[in-house]
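Student: Take a look and give me a structure for this.
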Amino acid sequence: MNYVSAENLSKSYGVKVLFKNITFHVNEGDKIAIVAKNGSGKSTLLKILMGKEIADGGEVVINKDIQVVLFDQEIDFDPKLSVEEFMMTLDSAPILALKKYHHALTSENPDDMETALAEMEIHKAWDLENEMEQILSQLKITDLSAKMGTLSGGQIKRIALAKLLTETRAEHRHTLLIMDEPTNHLDVEMVEWLENYLSKAKITLLLVTHDRYFLDAVCDKIWEMEDGNLYLHNGSYATYLENKMIREDNLNSTIDKANNLYRKELEWMRRQPKARTTKSKSRQDDFYETEKIAKTDTRKETLALDFEMKRLGNKILELRDINKSYGEKVLFKDFSYQFQRGEKVGIVGKNGAGKSTLLNIIQGFEPKDSGEIETGETIKFGYFAQKGLTYKEDERVIDFIKEIGENFPLANGKTISASQFLRLFLFDDQTQYSPISKLSGGEKRRLHLMYILYQNPNFLIFDEPTNDLDLPTLTVLENFLQNFQGSLIIVSHDRYFMDRIVDHVLAFEGDGKIKEFVGNFSEYRENLKNEEKSPKVEKTEVGSQKSEEKSTVQVVANPQPTNNQQPKKKLSFKEQHELETIEKEMPKLEEQRSKILDELNNETDYEKIAKFSAELESLSKKLENFELRWLELQD
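Tutor: Next up is the predicted model:
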């Protein structure tokens, strides 16, 4: 079944052409990723498909039997609504049936229940509430009474994602799901859950993401937008890269031929008398077409440059017995670590575990509770934070970079200009002389990154650098960091990025515990899975380690239980979450039970006694089930 067809679609803003005469089709079951440099028109194309923008030319036909659902970066919500109320604002028949059923439960009119039950059956809404709760639980949304206006940006994004997934499950008609950077602000466990959910779901998906592991796991087609064109690739991210390389090699060969022809044609054009009108019109037209091809700029600047970085001394950075808490919440306890020259450390852990706090403490932006930090005299930090760029409204890109310096020094004594450095990070000449205010969100983030690197630091600290960066920029950044001779700390949920860059992992496990692992992120995750399967594990916590020697987690292979006892199995993430939920809910249920008992003891009205008795029986049964499940999980 065809969902969307577009023929000869074009869109420009002033002189900037986003895309021209592109044609594509989306069929049922397609899972497509869009790859492009920021500012190439990805978001504009999505808005055209949503009907929020109009193309300059061409035609888009959307099947009348499908609905198009967008998960956008910008989320609209009423701050006064609770999470539960926000979730129930979904405008779909199953959700409306569910709301009507909830209303009927408290209605005194028996006809309301009869109507509600009929609609629940018609719209197959019985399992919807359970599915909604499961999705919210997986995305760590537990307090449904919290007001939307009190939540963090990350929490709001997760709730909006839960609402979107519920909507696609609720609607039984055909749906095209469009997602713009869905993994931003999700920790690794949530990303992996969403990845698994989307890869197994029978949906039609159009996805923009910078997470290459996520892209490979979920999508089977890639649309590449470049220089106003749309290139279609079937297969994985690796297949796309291979196809792109072949295309560029062929283009370079065509340009070389065009250059030779261009020189000959130019000589012919110049030889002809200006007043002569017998010159071949077709040959003139061919000349201008050849000129256009010959002057095509396919140069790919390389980052294989030996930058002149300020020399690192013997002392880099040492943390000794660092402690930090907020009230009863312990972020890290007696944490010690000595950073080495050229070491690239990745910091991972759940949101709120204290990762960004540690970065702030290292740089003196936030006080520690106790402990010592010794920073080498030669250290020059470069900090890429999440808060974004500060600039003058009318300031041009090139002037913003030149505020630091006209040139960037190389180790061979030469320099490259600010403009050349900008080109390394995919800012063409036209963009360099544009006001910063005209840049897209991703382009501003790329400029912020450039601003940090152009200051030539020897110790880089990156807090979620990959959010809102496009794949071409990430490739450039990764190449830069692989050649970077200084020290590096990265906080990121991007598994591909971490695997390419880091050689050490510091894992924030909660309750002040930080574990060190020597290796990249995927190796750490594999080790963690083995550890969960294996009952005998020697853990090394960096916080309790007084020596400066590095150590990794050691897993004992094929451990044997003693005294014929079965080894105690470690709880899975889902089971651990279930246990924590039960431990929170049981005291609440016991308190409700006590209140009902008090009401019963003081009540004489028969109808109220019957009502309270029914509530008491229901609560007692639920409490009993919780207690049995709690014992199972404890064992």
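
Student: Every contact and neighbour count from this point should use C-alpha atoms.
Tutor: Noted.

Student: Now do the helices in the stretch 351-500 of the chain.
Tutor: With DSSP state H, counting those that start in this stretch as the criterion, the stretch 351-500 of the chain has helices at 355-362, 397-402, 418-424, 429-432, 441-454, 471-483, 495-501.

Student: what sits against Glu291?
Tutor: The contact partners of Glu291, taken as CA atoms under 8 Å, 6 or more residues apart in numbering, are 258-259, 262.

Student: switch the cut-off to 6 Å
Tutor: Tyr262 (CA atoms under 6 Å, 6 or more residues apart in numbering).

Student: and it, helix, strand or coil?
Tutor: Classification of Glu291 using DSSP: H, G, I helix; E, B strand; the rest coil returns helix.

Student: And it, how close does it get to Ile255?
Tutor: According to CA to CA, to the nearest Å, Glu291 and Ile255 sit 10 Å apart.

Student: SS state for Lys300?
Tutor: Lys300 falls in the coil class when you classify it by three-state DSSP.

Student: and it, how many neighbours?
Tutor: Look at Lys300: counted by other CA atoms under 10 Å, it has 9 neighbours.

Student: cool, Lys244 as well?
Tutor: Lys244, neighbours per other CA under 10 Å, totals 15.

Student: before we move on, the earlier item: just put the helices of the stretch 351-500 of the chain in JSON lines and tack on mean neighbour count and distance to Gly58.
Tutor: Shown next, in JSON lines, are the helices of the stretch 351-500 of the chain (neighbours: other CA atoms under 10 Å; distance: least, CA to CA, whole Å):
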{"stretch": "helix 355-362", "mean neighbour count": "19", "distance to Gly58": "47"}
{"stretch": "helix 397-402", "mean neighbour count": "20", "distance to Gly58": "33"}
{"stretch": "helix 418-424", "mean neighbour count": "20", "distance to Gly58": "33"}
{"stretch": "helix 429-432", "mean neighbour count": "15", "distance to Gly58": "27"}
{"stretch": "helix 441-454", "mean neighbour count": "20", "distance to Gly58": "27"}
{"stretch": "helix 471-483", "mean neighbour count": "17", "distance to Gly58": "28"}
{"stretch": "helix 495-501", "mean neighbour count": "19", "distance to Gly58": "37"}
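
Student: Please generate a structure for the following sequence too, so the two can be compared:
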Amino acid sequence: MHYVTVEGLTKSYGAAPLFENISFHIEEGDKIALVALNGTGKSTLLRILCGKEVPDSGKSWIHKDVTVVMLEQQADFNPNKSVLENIFNYSHPILQAIKNYELLTDDNQEPDLDKLTDAIARMDELNAWHFDSKVKQILGKLNIHQLDQPVGSLSGGQQKRVALAKVLIDIGFEHTHTLLIMDEPTNHLDVSMIEWLENYLDQERVTLLLVTHDRYFLDSVCNEIMEIDRQQLFIYKGNYENYLEKKAAREEMDKSSTEKARNQYRKELEWMRKQPKARTTKSKSRIDAFYDVEKRASQRLEQQQLELNVKMTRLGGKILELKKVYKSFGDLHILKGFDYTFKKGERIGVVGKNGVGKSTFLNMLMGLEPADSGKINVGETVVFGNYSQQGLIVKEDMRVIEFVKNIAEHFPLADGTKVSAAQFLQLFLFTPEKQYTFISKLSGGEKRRLFLLSLLFRNPNFLILDEPTNDLDLPTLSILEDFLLNYQGCILIVSHDRYFMDKLVDHLFVFEGDGVVRDFPGNYTQYREWEKDQDKIKEMPAPVAAAAPTATAAPVAAPLAPQKKMSFKEKRELELLEKDIADLEAEKKGIDAKMSAGDLPYEQLEPLTRRIGEVIQLLDEKSMRWLELSE
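Tutor: As a prediction, the model looks like this:
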């Protein structure tokens, strides 16, 4: 089914267009990633498709049966309402039935039996139990538990997770045909959540258009990449690796074409200068062609590789030493007797679930947060470069070039030469026109890029990067990676971007919770593989103990762990799951019998094939939930 058609779309802010005369189509089942430099119109294009912005020219057509659901970077919630009220904020009958049931079966209160009976009857009537199970799965995986908490009291990251949960729940209750648009869905998610979201979107039969900087996520979820480059749209079928190969080939052709245009331009320019004022009609057509050649010849091919031999501030023998460091906030233990001595050129990744104290650990190293006990000794030659999540704090009525020149006019290189502030800005993809833009006019991603640039321009020798990849575009990430690979100082990185971590770090500090920090020798992917192996070992049955030598020896019973009592809601869910699993098994058996008969026409076979896939997936989900409750 045809979902979206975009023809000749143009949008400008100021003199230069973000994109010009772009066209594309979206078909049912497409999973498309949109990539481009920050500030070149990715979010604007998504908002145009949702009807939240209007193009300058061109048109976008969406099929009348398609519902568009969008996850924006900034969630639009009522801060005074609870998480539950914000998630279930419109009057779909199934959503309202689940909302009423969840409110009545809250573990913190005894349910009104009459109301509960009515709520269960309504759930039965609407066959809403499958959807309720799906809601629980989404909320649980995104670590959203306190549903009665006002959204205004949540952190930015928690609000982003609530917004993501709302969108995923919405697409389950919308019409059959839904276009899901997501702007940076992996921001503020830890890696286990990102991996779950990958699997969820991969399994769901959803049509998807997303903006993301997470290359593993993009590679796992998407089968097509659209790129906005120099105001034009380029489409690449396939994965991220294929996109890189095809893009490199296109840029090589563009370079060759531009060189030819420049040679032709020189000849045409000479002819133009020789022409008399009174020109013939034939000359006029050649003049028109001249301006076309001039436009092609003046194209700039953005160089997205950064090769700087940095003159780094000298780093002495003593760098950073931690001895028996303890830190906690009430019952939350962050460090318990942590010992470590940093060496020159170390590249360490810091990983762990949200809320275990990773950012606090970084602040302690820089002296911004005191330790409860122990010693943190910093070498005299250490110059920290702190890329924090707070971002750029600066007067926004200042131009980009003025901001950088206030730090220094030139950036020194190891060979004794210097790069000017303007040249350094260009290396980080700020064009001469952009350099004279006011900071207030920059996009969120461009401000992050400027913050990163200003940090590196100060020549630190110990970089501390807290979520550096959030809101950065793929070209800028490529530049940052190249810079850091050539960087001679120490690097400490907190990031949920697995691709970024795998490329840069030598080993990991894994914050396992309760003050335990594991020093893992390897990158993030290696750590995840090791972690999965450990989980398999834990799941293996314990070896059977040898028989006692004498019959009279009475076995000593091991103390049983206290079992959590099932709530009323969980008992009810377990009963319904048993019934649902039996019904699904019977349906699967019936479909198998029909399909194996071999006499069905294609128009009957196709929906049966589709349905048996859905039945198998439902059986897996419900069986897993049944096991969880049974335990």
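
Student: Overlay them and tell me the TM-score.
Tutor: Put the two chains on top of each other and the TM-score (TM-score structural alignment, normalised by the length of structure 2) is 0.83; 561 aligned residues with a CA RMSD of 3.1 Å.

Student: Share the number of residues neighbouring whichever residue in structure 2 pairs up with Ser199 of structure 1, please.
Tutor: Ser199 of structure 1 maps onto Asp202 in structure 2, with residues paired by TM-score structural alignment. Asp202 of structure 2 has 14 neighbours, counted by other CA under 10 Å.

Student: I'd like the distance between the residue minimising distance to the centre of structure 2 and Ser192 of structure 2.
Tutor: Nearest residue to the geometric centre of structure 2 (CA atoms, centre = their mean): Thr186, 2.4 Å. For Thr186 of structure 2, the distance to Ser192 of structure 2 (CA to CA) stands at 11 Å.

Student: Roughly how far does Gly51 of structure 1 sit from Tyr383 of structure 1?
Tutor: Applying CA to CA to Gly51 of structure 1 and Tyr383 of structure 1 gives a distance of 40 Å.

Student: Mind telling me what element the match of Ser199 of structure 1 is part of?
Tutor: helix 191-203 (DSSP states H and E).

Student: So which elements touch that helix?
Tutor: Packed against helix 191-203 of structure 2 by the contact rule (3 or more CA pairs under 6 Å, 6 or more residues apart in numbering; DSSP states H and E) you find no helix or strand.

Student: same for the very next helix or strand once past it, what does it pack against?
Tutor: For helix 191-203 of structure 2, the following helix or strand on the C-terminal side (DSSP H and E) is strand 207-211. Where contact means 3+ CA pairs under 6 Å, 6+ apart, strand 207-211 of structure 2 is packed against strand 31-36, strand 178-183.

Student: between these, which gets nearest to Lys274 of structure 2?
Tutor: Comparing these against Lys274 of structure 2 with CA to CA, the closest turns out to be strand 31-36 (42.6 Å).

Student: mean deviation of that closest one from structure 1?
Tutor: Compared with structure 1 after fitting, strand 31-36 of structure 2 has a mean deviation of 0.5 Å; criterion: mean CA distance after the TM-score superposition for structure 1.

Student: Show residues contacting that strand.
Tutor: The contact list for strand 31-36 of structure 2 (CA under 6 Å, 6+ apart) reads 207-211, 222-228.

Student: hmm, which two among those are most spread apart?
Tutor: Longest span within the contacts of strand 31-36 of structure 2, CA to CA: Thr207 and Ile228, 20.3 Å.

Student: Let me see the contact set for Glu606 of structure 2.
Tutor: Going by CA under 6 Å, 6+ apart, Glu606 of structure 2 touches no other residue.

Student: Contact partners for the counterpart of Ile348 of structure 2 in structure 1?
Tutor: Counting by TM-score structural alignment, Ile348 of structure 2 corresponds to Val345 in structure 1. Listed by CA under 6 Å, 6+ apart, the contact partners of Val345 of structure 1 are 489, 502, 504-505.

Student: same question, Ala6 of structure 1
Tutor: Ala6 of structure 1 makes contacts with 23-24, 59-60, as judged by CA under 6 Å, 6+ apart.

Student: Now for the residues you listed, which sits with the most neighbours around it?
Tutor: Within the contacts of Ala6 of structure 1, most neighbours by other CA under 10 Å means Val60, with 20 neighbours.
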